[in-house]
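> sequence and predicted structure, then a few things I'm wondering about:
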Amino acid sequence: MSGRRVAVLGATGLVGREMLLTLEQRNFPVSELVPLASERSEGKKVTFRGEEVTVRAVKEDSFKDVDIALFSAGGKTSKRWAPVAAASGATVVDNSSAWRMDPEVPLIVPEINPGDVKLAEKKGIIANPNCSTIQAVVVLYPLHKAAGLKYINISTYQSVAGTGKAAIESLRDGSKAALAGEGYDEKVYPHGIAFNLLPHIGPFDGEGISEEEWKMVNESRKIMHLPELRVSGITVRVPIFRCHGESVTAQFERPITPDEARAVLSKAPGVVVRDEPKSAEYPLPLDVAGTDDVCVGRIRRDTGLDNALAMWVVGDNLRKGAALNAVQVAELLL
């Protein structure tokens, strides 16, 4: 297999560094790495395959002869530079929300809709879904194929890593201050995150539905090719450093028992079943952090809906929720 010239825009951020690690761990055929970032990060060093590589400031000619460009630098940056990269001949895999709902841009989770990669020919851009959406649909889609998904309700418990390095520092500093009985000025969230829960991820619309909640609705439908799927829920930021948890209720067209669901999910790619609640065996963020699979447990009959199951889903938002999914998409391009 011939090597590819791979650019990573946002190489110094949490997800960018995780992308570099994932490329290395999966032995992606990188002939040359081009780490890119804003001007303020120019000259910094990142490590790839045991060697330090100098970060360059992104410019008009940064993507010359680049085959694949992995973006993790925010929606505004992506809108500016993804078309430039694509015009230079690169295929962009973008981790921001900038392109996800563009009808000419595929939104891909490789375990679900790998065939949509062909749609990238239109704009040269592939969108990486929202982290919470990815881990939910990886579990839900195999069950949909077995019993016909009709409705889902998802409550998320999202770590501060989803906001970036500043949020991790804020949680750490706020926790120290709270334990010391001292005050703390929260700089990242609208309220202090330490020892707190914030039902507020992204701006609210006129109905009080948050941007993150709409992502769960619209992206789930697009990825699974279920435009009429009913989706509801709430997204909550919680004071943990890494991994997202989700309480998921799924209603189906046909009956499906918890045992049948476990059998289906035990064979599903990218899914691990941990479901022995009587032995206190269920997915935990501390166990899942740094791993690639989405873990599911507490699978049980829902007590309020017919033909419905409830379950608990945990995934590493920096791995499968971002970097790993992007690299898997890049592997499809090979």
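Okay, I see it.
> only C-alpha atoms for contact and neighbour calcs from this point on.
Noted.
> where is the longest helix in this structure?
Looking across the chain with DSSP state H, the single longest helix is helix 131-147.
> take a look at this one as well, against the first:
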Amino acid sequence: MGYKVAVVGATGNVGREMLNILAERQFPVDQIVAVASRRSLGTQVSFGDKTLTTKDLDTFDFSGWDIALFAVGSEATKKYAPLAARAGCLVIDNSSLYRYDPAVPLIVPEVNPEAIKGYAKKMIIANPNCSTAQMVVALKPLHDRARIKRVVVSTYQSVSGSGKDAIDELWNQTKGMYVPGQEVAPSVYPKQIAFNVIPHIDVFLEDGSTKEEWKMVAETKKIVDKSIKVTATCVRVPVFVGHSEAINIEFEEHLDEDEARDILREAPGVMVIDKRESGGYVTPVECVGDYATFISRIRQDSTIDNGINLWCVSDNLRKGAALNAVQIAELYGREILKKG
């Protein structure tokens, strides 16, 4: 049995990646459609060896479609996701619009697959923030063993998390550094991103944190355990694809670094590459195009009683967005549609 699947926002970075991953994972598709805004109407995108011509989101009828993967901004999602849901089509939304709605499941399939049962309240499932998704894949198996009290995370997030314009800005600024008179002023970001790091992602909140940092706190609590304390510093770095995170974890009980390493080696979605030698760790360049969340630099934190440090890297366009959405669709098909 196959499903009728719509990819909404199919011409963007994440939408194209959704189509790639659906094809790569041989998702059981009977019919697939690429949907985009009117300005992208008629644009062609690839699905495996097929070429799809985009349909107009404004006039698209979701009746009879099983699953819609949304990769558009919150404003468009606010308008069109309820229309799809009312037509009986499950919406898997990559925007932040529904993540904090108590009636909408926020799912990372390796972490909280049981939450899929809550889909029926609104026919909408939320995909978490890219920085949260990879972190909770690493946290959950350790939490199950030793109960996490507190997480301190610093992120090193690639520009692809801001979209195509940000990728272009990094590329053009980098080229402009070497050609006198062709310097490129910041547009997407408040400061130069080439050869620089910017400790500012999303808007600032009253307490001095940014919304990206707040997202990591709120989403970790919703996905893993509301009792976990999280503090985050989110930083944009001059990397095209791949988010990295330095994570410090404090547990309720002692967890030896060797046991932590063994637990993570067996964890779904995780690949441990942790050799204590030059190059014995994973960097963003090496994770691009891969499904896994890579963990390196696992070591005891001697400054607290029950602490572990680790380095976490993942392709943010995949696990942080498109892959996780497709995995939710697989889970929905397996647990709900087939059983229904």
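Nice, thanks for sending it over. All of these numbers come straight from a predicted model, not from anything done at the bench.
> returning to that earlier point: how close does the longest helix of the first structure sit to the second structure?
Here helix 131-147 of the first structure, set against the second structure after superposition, deviates by a mean of 0.5 Å using mean C-alpha distance after the TM-score superposition for the first structure.
> and that helix, which stretch of the second structure?
The counterpart of helix 131-147 of the first structure in the second structure, counting by TM-score structural alignment, spans residues 130-146.
> what's stretch 218-232 of the first structure in contact with?
100-101, 107-109, 112-113, 129-130, 133, 137, 141, 149-154, 213, 216-217 (C-alpha atoms under 8 Å, 6 or more residues apart in numbering).
> ChimeraX command to pick out the buried ones of these?
Entered in ChimeraX, the line below selects the buried ones among the contacts of stretch 218-232 of the first structure, by 16 or more other C-alpha atoms under 10 Å:
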select :100,101,107,108,109,112,129,130,133,137,141,149,150,151,152,153,154,213,216,217
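> about what we covered before: what about the match of helix 131-147 of the first structure, distance to the chain center?
Taking C-alpha atoms, centre = their mean, to the nearest Å, one finds stretch 130-146 of the second structure lying 13 Å from the centre of the chain it belongs to.
> repeat for stretch 37-51 of the second structure
Centroid displacement of stretch 37-51 of the second structure relative to its chain, using C-alpha atoms, centre = their mean, is 23 Å.
> give me the buried positions along it.
37, 40-42, 45-47.
> and of those, the nearest to Gly15 of the second structure?
Nearest to Gly15 of the second structure among the buried residues of stretch 37-51 of the second structure is Val45, at 9.5 Å by C-alpha to C-alpha.
> now do the helices in the first structure.
Here the first structure has its helices, by DSSP H, at 14-25, 75-87, 131-147, 165-179, 211-224, 258-266, 285-288, 324-333.
> out of these, flag the one nearest Phe252 of the first structure.
Closest to Phe252 of the first structure of those is helix 131-147 (C-alpha to C-alpha; 5.8 Å).
> output the contacting helices and strands for the closest one.
Helix 131-147 of the first structure sits against strand 149-158, helix 211-224, strand 244-252, helix 258-266, strand 294-301, strand 308-315, with contacts defined as 3 or more C-alpha pairs under 8 Å, 6 or more residues apart in numbering; DSSP states H and E.
> against Ile116 of the second structure, how distant is Ile193 of the second structure?
39 Å (C-alpha to C-alpha, to the nearest Å).
> tally of neighbours for Glu228 of the first structure?
Glu228 of the first structure has 10 neighbours, counted by other C-alpha atoms under 10 Å.
> please apply the same query to the one 4 residues further on.
Other residues within reach of Ser232 of the first structure by the criterion other C-alpha under 10 Å amount to 15.
> over to Pro35 of the first structure?
29.
> got a list of what Thr174 of the second structure touches?
Counted by C-alpha under 8 Å, 6+ apart, Thr174 of the second structure has contacts 194-195.
> same thing with Asp65 of the first structure?
With C-alpha under 8 Å, 6+ apart, Asp65 of the first structure has these contacts: 5, 88-90.
> how much space between Glu52 of the first structure and Lys165 of the first structure?
Counting by C-alpha to C-alpha, the gap from Glu52 of the first structure to Lys165 of the first structure is 21 Å.
> now do Leu107 of the first structure
To Lys165 of the first structure, Leu107 of the first structure is 26 Å away according to C-alpha to C-alpha.
> ok, now Lys45 of the first structure?
17 Å.
> how about Asp287 of the first structure?
Distance, Asp287 of the first structure to Lys165 of the first structure, using C-alpha to C-alpha: 21 Å.
> same deal with Gln328 of the first structure?
From Gln328 of the first structure across to Lys165 of the first structure, the span is 24 Å (C-alpha to C-alpha).
> who has more neighbours, these two?
Gln328 (20 against 14).
> Lys122 of the second structure reaches Pro105, doesn't it?
No - Lys122 of the second structure is not in contact with Pro105 according to C-alpha atoms under 8 Å; the separation is 9.5 Å.
> ok, the two, which is more surrounded?
Pro105 (30 against 17).
> now do the contacts for the aligned residue in the first structure for the more buried one.
In the first structure, the residue matched to Pro105 of the second structure (TM-score structural alignment) is Pro106. With contacts defined as C-alpha under 8 Å, 6+ apart, Pro106 of the first structure is in contact with 100, 116-117, 119-120, 125-127.
> please name the nearest non-neighbouring residue to Pro106 of the first structure.
Leaving aside its sequence neighbours, Pro106 of the first structure sits nearest to Ile126 (C-alpha to C-alpha, 6 or more residues apart in numbering; 5.4 Å).
> go ahead and confirm that neighbour touches Leu107.
Yes - using C-alpha under 8 Å, Ile126 of the first structure makes contact with Leu107 at a distance of 6.3 Å.
> on that earlier part again, need the contact partners of the match of helix 131-147 of the first structure.
For stretch 130-146 of the second structure, contacts defined as C-alpha under 8 Å, 6+ apart pick out 108, 110-111, 148, 155, 157, 161, 215-216, 219-220, 223-224, 243, 245, 251-255, 260, 263-264, 267-270, 293, 295, 312-314, 316-317, 319-321.
> mind putting the buried residues of stretch 37-51 of the second structure into CSV with distance to Thr59 of the second structure?
As requested, the buried residues of stretch 37-51 of the second structure are exported to CSV (distance: C-alpha to C-alpha, whole Å):
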residue, distance to Thr59 of the second structure
Ser37, 10
Ser40, 13
Leu41, 11
Gly42, 14
Val45, 19
Ser46, 22
Phe47, 22
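> can you tell me which of these is closest to Asn20 of the second structure?
Among the buried residues of stretch 37-51 of the second structure, and counting by C-alpha to C-alpha, the member closest to Asn20 of the second structure is Phe47, at 6.1 Å.
> give me the neighbour count for the residue nearest to the closest one when sequence neighbours are not counted.
Nearest residue to Phe47 of the second structure, sequence neighbours excluded (C-alpha to C-alpha, 6+ apart): Leu19, at 5.4 Å. Leu19 of the second structure: 25 surrounding residues under other C-alpha under 10 Å.
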